[in-house]
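K.L.:
predicted coordinates and the sequence they were generated for:
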Amino acid sequence: MTLSDLSIRRPVLAIVFAAVIVLFGVVGFTFLGVREYPAVDPPIVTVTTTYPGASPEVISSQITEPIEESISGVAGIRVLSSTSAEGRSEIRVEFELSVDMEAAANDVRDKVAVARRLLPGDVDPPTVEKADADASPIVFMTLNSDTKSILDIAAMADRIIKPRVQTIPGVASVRIFGDKRYAMRLLLDAERLSAHGVTPLDVQAALSREHVDLPAGRLEGEDTELGLRTIAKLSTPEEFNRLNIRSENGRLITLADVGRAELSAENLRSGMAQFGVPMVGIAVVPQPNTNAVAIADEFYRRYEGIKESLPPEYEVEIGYDFTTFVRKSISEVEETLLIAFGLVVLIIFAFLRDWRATIVPVVAIPVSIVSAFFIMYLMGFSINILTLVGLVLAIGLVCDDAIVVLENVYARIEAGRTPLQAALEGSREIYFAVIATTLALAAVFLPIVFLQGLTGRLFREFGVVVAGSVLVSAFVALSLSAMMCRFLLKPKERAGWLQRVTEPFFIWMTRTYRASLLGFMRVRWAVFPLMALIAGYVVWQGSRLPQELAPLEDRSNIRVNVRAPESATYDYTRRSLDEVAVWIADNVPEVRRTFSITAMRGGAVNTGMQNIYLHEPEDRQRSQEEIFNQLSQGLARFDTLRIFPAQPPTIGSRFAGQPLNYVLQAPTVEALLGALPPFLEAAGRRPELRFVDADFKINREETTVELDRARAAELGITAEQVARTLQLTFGDQRFGYFVMDGRQYQIIGQLDRPFRKEPADLRKVHVRSNKGELVSLENLVRWRENTVPGAIYRYNRYVSATISGSMMPGYTLGDGVRALDEVAKEVLPSNIQTDLAGEARDLRDSSSSMAFAFGLALLIVYLVLAAQFESFVDPFIILLTVPMSLGGAVLALALTSSSLNIFSQIGIIMLIGLVTKNGILIVEFANHRQKDGLSKHEAVVEAATGRFRPIMMTSFATILGVMPIALSMGAAGGSRQSLGIAVAGGMLGATFLSLYLVPALYSFMSRYRRPTEEEAALDAAIQGAPAE
């Protein structure tokens, strides 16, 4: 007894089956989180080490290299990259998507701890953070005040706001831009130091002696015990100015005699401003693969409390909320879901023209769709754009099986069977056809489920949702729908008025198709040149389609990266950013808010960023792309600056710069220096590219100090004395810590600004010989000026330079990658290797993954069909229609000027399962007709004609179901559009072509089927089973 027989005979059981499915789906829905896309950000761990005053070469050799050497042994690393800049080492460890974040972070911490003993003794301890340093924040706040200093504003952000936000589950870090953390700066006067016979080392030694806070033990009485503590800490500028350094002729020399102490900022080389007004930005950065919407919801619950806890003179505002776009895009897809449901119901009613019959497939839709929520809950998925798009596509699919059951049962009622007999016989006849079509469609998504990397993670949830919904729909069709046919379908003595009016049209359509099919069968040999022609078009047009990872979306956000000349100071860069901001405000009326950040995250002082937030798309006339092109052209007027506008990526949370990142890897810095200039020159001439630049540059001016060791030895001065003196006078060196308002801050000492302007100032610095005499550095060292790298970059342990750029209008990322590949073949020597980074790397990996997925999907569908038909030939008949669908998809993408991206590619793979459904129905019924005694030719014509109406109904239900996606215009509409266009175009082309190609191929390739006497007797016994 089949499932259909059981459900038809026991209707309450069928209803209970459906009710349980819906119940579990509703329960699962309540536990699902919401995010924009599935979790596709790889686990990234960042190791940051600061060493104030150290050059990039020192940072690279003494800090970055030892830590990298230790970290490289951790399993699962995909990319290991690093930046060694002045005073700072930043190592970015990107793991494979399958690696657990917590385990990865722990492994890196262990390796960093091992490498710690290899680092210089006075370096700050490395910090390990579970976040990408370039990750985009989901919420960005600003804090400012008309009456308070930037120091007070930064302190308020650090003390009040950061602790409240940092504890939100899923938050990786709270970054404070423009942070001016308090520090006590000891600014020394070189001339007064020399006059009083004091060296910078004397000042540091005095601070170590006089600035102490030590436990002294305890007092033990008969009944009580008291702790003892020695407090000799300095905490105010006045106290530091009274610091005793040494005695001179019976007179104490204090800090005030040789300099001054002032309460200032720890970091004087970075800042944030709005049109020149300093402010502080607070960015909430999530951990990779966390629920951004849930984090934002919790943030807003705490936001009001934060505002109330701030003094009235401070003003905090939300600068940008990334989840606003996410919420809008989710809402757009939910609206699309309802529209698709309405369109599918209309097409079903238009073909059936009977409300009782329409109820059967319509009821199957919500039951199957709701079941997906329980599947998502079991798999740990979320409600996101792709899972909802999967549900929209499923609306047109989950009714197919119910329609096939309905049509077959209805045909038997019209032939005179009772509803019970018709339900039993009709569901038995198409039982295996329904299973075959369902398994074929579900099998298409099996390769996607097992794909690794970005592609697999991105579309795993999509594939499981569609496949799960379709599998449930087959169960519903063979149980609930079959049972409903028994009770809802009744024999009609007289057709209704709508059916009487429209039936002639459907009869004419069926007869016209039959006549055209018979005409085509007379020249059926034409099927082979026709298929060759379509296949040739697919190859030709497919190679001409632009390629990109994903279409850019209008997120109302543009970032302008600014680089001043390499020798520019912080003040020069800040003024330049202010000028850029004023030009943007005067020339781009769509700007809602803009902020400038100089030397972000401890970067070079000649770099900055202008973050532009636009009004929402519905509130402006121009698109983000049009504004971006205006900025690209207009900002070229700042000829002393290198300016690179960038738009946020569609997929992933990194927002580091240009979309095209091409890496040159060399064994040595010298080899890289030889290869880089000709490569940049050739790349700059390519018409596809603009804003071509390299991160590695030899344009930083440096003064190298060389010690005269013989002279130093004569005077009893060690190399350590000289090096430490230079550190203390020129290097923002930390002298210690002081406590203010219960918090610990740094004490930083160096020469005052007027005494460290040029190399000649080295003459004013002295060290003490072993005889106690002061010796000028002029007598101990030689200095020379040269040009060195501003930073040293490494990519997978090789010295590297990353070539970045964007594409000219009309070109895509794929064009840019091909252009640089051609340049590399022309100009690079054999010892230079190339690789891709960022979005370009994801594009390359996704293209190879998609090719593998497409081939594997074809193979799996073929094996499923071979098992179903018990033939290795019949599946070929069906799968040969796949190129026809590709022709329709490629033509639709070309006509709409769409690109071949990760979304359109997944639509093309999905077509394998969609278009085979029509072929399965024709071949399955043709085989039955052959067993009934018809010839191959007669059998396939009868099968195609008999299945014409359900094929048209199911195909148009799928096409109309996907049309709202193809016509998407709202948030994240571009990505959905490309997927919808590929599916709609492919289905439209394949539906009409398969109605002719499958019968023709069947007549050539299928074998004759005549049942043996034993098979005939068994079939008769099955068909004659009593219908109780």
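P.N.:
Looks like it came in fine. Numbering: from 1, shown residues only.

K.L.:
alpha carbons only for contacts and neighbour counts from here, please
P.N.:
Noted.

K.L.:
in contact with Ala54, which residues?
P.N.:
Glu86, Gly87, Arg88, Gly731 (CA atoms under 8 Å, 6 or more residues apart in numbering).

K.L.:
in PyMOL, select just the buried ones from those.
P.N.:
Paste this into PyMOL to select the buried members of the contacts of Ala54, with burial taken from 16 or more other CA atoms under 10 Å:
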select buried, resi 86+87+88+731
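
K.L.:
closest to Ala190 out of the contacts of Ala54?
P.N.:
Comparing these against Ala190 with CA to CA places Gly731 closest, at 14.7 Å.

K.L.:
re earlier: could I get the contacts of Ala54 as CSV with distance to Arg976 and secondary structure?
P.N.:
Below are those laid out as CSV (distance: CA to CA, whole Å; DSSP: H, G, I helix; E, B strand; the rest coil):
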residue, distance to Arg976, secondary structure
Glu86, 45, coil
Gly87, 45, coil
Arg88, 42, strand
Gly731, 53, coil
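
K.L.:
spatially, which two of the contacts of Ala54 are the most separated?
P.N.:
Longest span within these, CA to CA: Arg88 and Gly731, 12.8 Å.

K.L.:
residues shared between the contacts of these two?
P.N.:
By CA under 8 Å, 6+ apart, the residues touching both Arg88 and Gly731 are Pro52, Ala54.

K.L.:
other residues contacting the helix or strand hosting Ile584?
P.N.:
For Ile584, the element it lies in under DSSP states H and E is helix 570-587. Under the contact criterion CA under 8 Å, 6+ apart, helix 570-587 has outside partners 269-270, 274-276, 562-564, 591, 594-596, 598-599, 605-610, 631, 635.

K.L.:
alongside the first one, take a look at this:
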Amino acid sequence: MQLPNFAVKRRVSTAMIALILVVVGVISFSRLGLDLFPDLEYPTVSVVTTYRGASPEDIENLITKPLEGVVGSVNGVKKVTSITSEGTSAIQVEFEWGTNLDFAAQDVRDRIGLYKGFLPEAASDPLVVKFNMAQIPVIFWGVVGDRSMSELKTIVEDEVARRFERLDGVAAATTYSMDTREILVDVNKDALASFGLAFDRVLGALMAGNMNMPAGYLVERHSDFLVRTIGEFESLDDVRNTIVGSTAKGQPIYVRDVADVRDTLKETRFIGRIEGEKAVYLMVSKRSGANTALVGKAVKAELENIKKTLPPDVKFLQIMDQSEMIQHVTKGTAATAWQGGLLAVALIFFFLMNWRPTLIIGVAIPLSIITTFIALYFAGYTLNLLTLGGLALGIGMLVDNAIVVIENMYRHIQEGKDALSAARLGASEVGMAITASTLTTIVVFLPMAFATGLTGMMTRGLALSVAFSLVASLFVALTIVPAMGSVLFQRKEGDAQAIRKTIGRDFTGARNKYRRALEWALHHRKIVIFGTLGVFALSLFLIPVLGTEFMPSMDRGMLVMSVKTPVGTSLEETNRIVTMIESVIRSRPEVQITSTQIGSSAEENAGDAGFGNPTGPHEAVFFVGLKPTEERRLSDSQVVEEIRKRVPKFEGVKFESMDMSAMMMGGAAAPVEIKLFGKDLAKLREIADGLVVRLKDVPGLRDVTHSLSQSKPEYHLKIDRDKAARFGLTVAQVESAVQTATLGQVATRYREEGEEYDVRVRFKDEFRETIAAIRDIPISTPMGTTISLDQVADVQPGTGPIQITRDNQSRRISVTGNIVGRDLGGVVRDVQTRMKGLDEQLPAGYFVEIGGSYSQMTDMFKTLGWVFLLAVLMVYMVMASQFESLKHPFIIMFTIPLCFIGVVLGLLVFGHTLNLAVGIGIILLAGVAVNNAIVMIDYTNQLRRDGMEIKEAILQGAVTRLRPVLLTALTTILGVFPMAVARGQGAEMRSPLGVTLLGGLTSTTFLTLFVIPVMYSLFERVRFKKTAAKN
């Protein structure tokens, strides 16, 4: 191999190459984004339409169903789901992974644009948005002050949010609060009737009386002048003095004569407070690909500057800060990496007792990592939990190639060669071997490139991070290591003898003991083989005990909990109940800050951050910030359980917690979800009620409920078409008149100091807030007369759903539950047991599916399963190419099952489940576990080619390679040890991966020393007998 020769001969050039890598690597590192997870772009487009005051069933028929059919015809659509609630239709269009979402979103907009004219006139234009992890707020504040919410919101929007949006990396700074200014024109029905005026006259007068119009141009004295008519309202008196008609005597009738004009707040069913004070909420989100930590730092620095100019009573209370959590998690991950590297270097010094090789490896590790940063930067990845985890995993493996090269250089020095020759030959001789060994590790990640879905997106960054670092370590081992060795080992004769003496700590005692143990194993092959098979079978038997889940739940330092009172409960009563629960939450010593949101309007449902907000006056959501993990004794899930025990019980009130990890990853809010499909909501409710009863007492399952658990009281207006037609009215005209009278209609906009506010016209409260008043609503007919509503419609009490969920254009109810103290797989198995026979009991056209996190988990295990099988196959093919043999690679493949013994035992000891992190670790082991066996078999074959007898070749090959085998294995084991025993925020994701590698490498290293030589002798014996029989 020429690369080591070049490195030794051109040491200055090699040093310059190393410096270039360091400089470029440092620059790349400074430009890498920092995030918690990879920059995921879910193949999902949302279509949100609002229709103020409309019931879920009306919106389903008028908006949701038609739009589902429209978007379902777009190319590449995989699934269409929708949630229809009061005033809002939200449709989620899921595409195949890999779809270009920019084009997909534009296709959806184009299709909807063609249908938009058929939607109700009062409905908003459908809003089409792409889902991206970057939309989740980086920082979430509550702003409080000794002033009105309207004034406070203006301060936050004008003096804070706009300055934030000018910062590099900030996508949006969004505010919302319970109070929004509005100009309300309260019409007196009796006064209107006394003048013989219709409600529409007030609307029309305000629309026509508030506008500026261009009136052309005027040329005078060789100059052009623009002529404009100014008719815009300049004060509320202008609104009051707008003429709406005239009396029989010709006297004008003003708005003030028939209505009260008030500068007030928009009617809302929402209360927001933080630490008991009314608050304006401010959320800052970053641009896709921006460095979350840097964005958070810049925003907080800018806020400190802004605070100097704000009134002293305005205070910012932080509810959530992703940037702080990300910095905490990444620091912990980086700490496990350098701790692992330090342990690996210390082990090498312990084995060799020489500072020179230890220094070489101490340089090789950071140089390999810095080189990896270059690859990550140009590949477009960020530094996140997975890529940093990959680097932490690779630390122990980075030194393997360098150890093999240095050990071979030692051998040549022992033979008396000078340092230059030893460095050149030592690296060249093992160059192809360590290249093949590196390839067997890297090749296991190749199938991950073809993995699709969330699993593929999550694993790809970690896989490439490890692969890049191993390629970098191979380059360093073949260039930097021999170049440094040729300098550091080139000393006086006395130093050369000292080097030989230190490496002459030749492991003689350990080798002799190992040789005797191996001789015994070769004489008792059946015991070794069947004993190993027995332990392996036991480990497989223990797998169900481990439990399964998609991803470990991470302590994010934030809780999201909801309260649902009976449908129809007023905002005031919900607030009373929530206040009592809020006091329990705030009394916990682990709680740092509490934000409460009760109720929501249709506009807020459509426009908020989608952060689990309530959907009506009977619902509330708590956002609870916890103290840092080092300042509290309980985890976030344990805090929830303690709160749950102390929450006062109210009849019909449900208290639930939400899975923050699943929500932040774009998954289901509940781990367990059973989907019931059918046409009739009443029948679905009946089935769901029975299923809830079945599942209530499943161990570990909490908050069991279904999405249609309650109906909302309504009044239904049954319009008599024949009666309406006699007055020249259509159904749509009657409905529009009722809606305008009760909800009001925005007639125009009032402008003041650069801001615009709605001017809403409606009847006074006494003319619209009782059923008798509704029946008496006046309706203008085309004939010029006015009739009351009860002349064309019958008002009847009824009930309706508060939310309608649809899946691929079929109605669906979801029975959901949270998990406490058990694994997801175990709970779902119990759920499936309770559901036995349900399919046979369902009516025709009704069916059931299991979704939620369990669906994600099963997809993940299927993906990882075929990735593992493909990885094993590719490892075998690489080894077959290296050995030019099909038999010897087959023997080496026996090391892979040996890993499972240690993996299962390690997971049991540390209390981890089988999950995504463990699956990645097992795939990685498929490439790492074979390396030691490759070294042993390769050297044994070499001895046999030199004429040595089989048994002696096996013994000599295994004993000679004992030190490099132990060195490479133990450095990798120690490299992942800090990750395996890690604690604190983010360790929930790292530890299972570290334990998998720690346990797997430990068992396979020990068993490889005996099982592989025994299997080799067995196969060779069979071949020898066949050859003898043939002869």
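P.N.:
Now that the structure is in, tell me what you want to look at. All figures in this text were calculated on a predicted structure; none of them were measured in a lab.

K.L.:
TM between them?
P.N.:
Once superposed, the chains reach a TM-score of 0.92 (TM-score structural alignment, normalised by the length of structure 1), with 1007 aligned residues with a CA RMSD of 3.0 Å.

K.L.:
out of the contacts of Ala54 of structure 1, which is nearest to Leu995 of structure 1?
P.N.:
Nearest to Leu995 of structure 1 among these: Arg88, at 67.0 Å, using CA to CA.

K.L.:
for the closest residue to that closest one other than its chain neighbours, the count of nearby residues, please.
P.N.:
Leaving out its chain neighbours, the residue that sits closest to Arg88 of structure 1 by CA to CA, 6 or more residues apart in numbering is Thr50, at 4.4 Å. Close neighbours of Thr50 of structure 1, defined as other CA atoms under 10 Å, add up to 20.

K.L.:
residues touching Thr50 of structure 1, list them.
P.N.:
Contacts of Thr50 of structure 1 (CA under 8 Å, 6+ apart): Gly87, Arg88, Ser89, Val123, Asp124, Pro125, Pro126.

K.L.:
among these, which lie within strands?
P.N.:
Cross-referencing these against strands under DSSP state E gives Arg88, Ser89.

K.L.:
I'd like the contacts of Thr50 of structure 1 written out as JSON lines, with distance to Met509 of structure 1 added.
P.N.:
JSON lines is the format used below for those (distance: CA to CA, whole Å):
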{"residue": "Gly87", "distance to Met509 of structure 1": "78"}
{"residue": "Arg88", "distance to Met509 of structure 1": "75"}
{"residue": "Ser89", "distance to Met509 of structure 1": "73"}
{"residue": "Val123", "distance to Met509 of structure 1": "83"}
{"residue": "Asp124", "distance to Met509 of structure 1": "81"}
{"residue": "Pro125", "distance to Met509 of structure 1": "79"}
{"residue": "Pro126", "distance to Met509 of structure 1": "75"}
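
K.L.:
filter the contacts of Thr50 of structure 1 down to the buried ones, ChimeraX style.
P.N.:
In ChimeraX syntax, the buried subset of the contacts of Thr50 of structure 1 is picked out as below (16+ other CA under 10 Å):
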select :87,88,89,126
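
K.L.:
what is the nearest of the contacts of Thr50 of structure 1 to Met531 of structure 1?
P.N.:
Ser89 (59.0 Å).

K.L.:
residue contacts, that closest one?
P.N.:
Val47, Thr48, Thr49, Thr50, Ile59, Ser60, Ile63, Thr64, Ser82, Thr83.

K.L.:
do Phe140 of structure 2 as well
P.N.:
Tyr281, Leu282, Met283, Val284, Gln318, Ile319, Met320, Asp321.

K.L.:
could you point out which element follows the host helix or strand of it?
P.N.:
Using DSSP H and E, Phe140 of structure 2 sits within strand 139-144. Note on strand 139-144 of structure 2: by DSSP H and E, the next helix or strand toward the C-terminus is helix 149-155.
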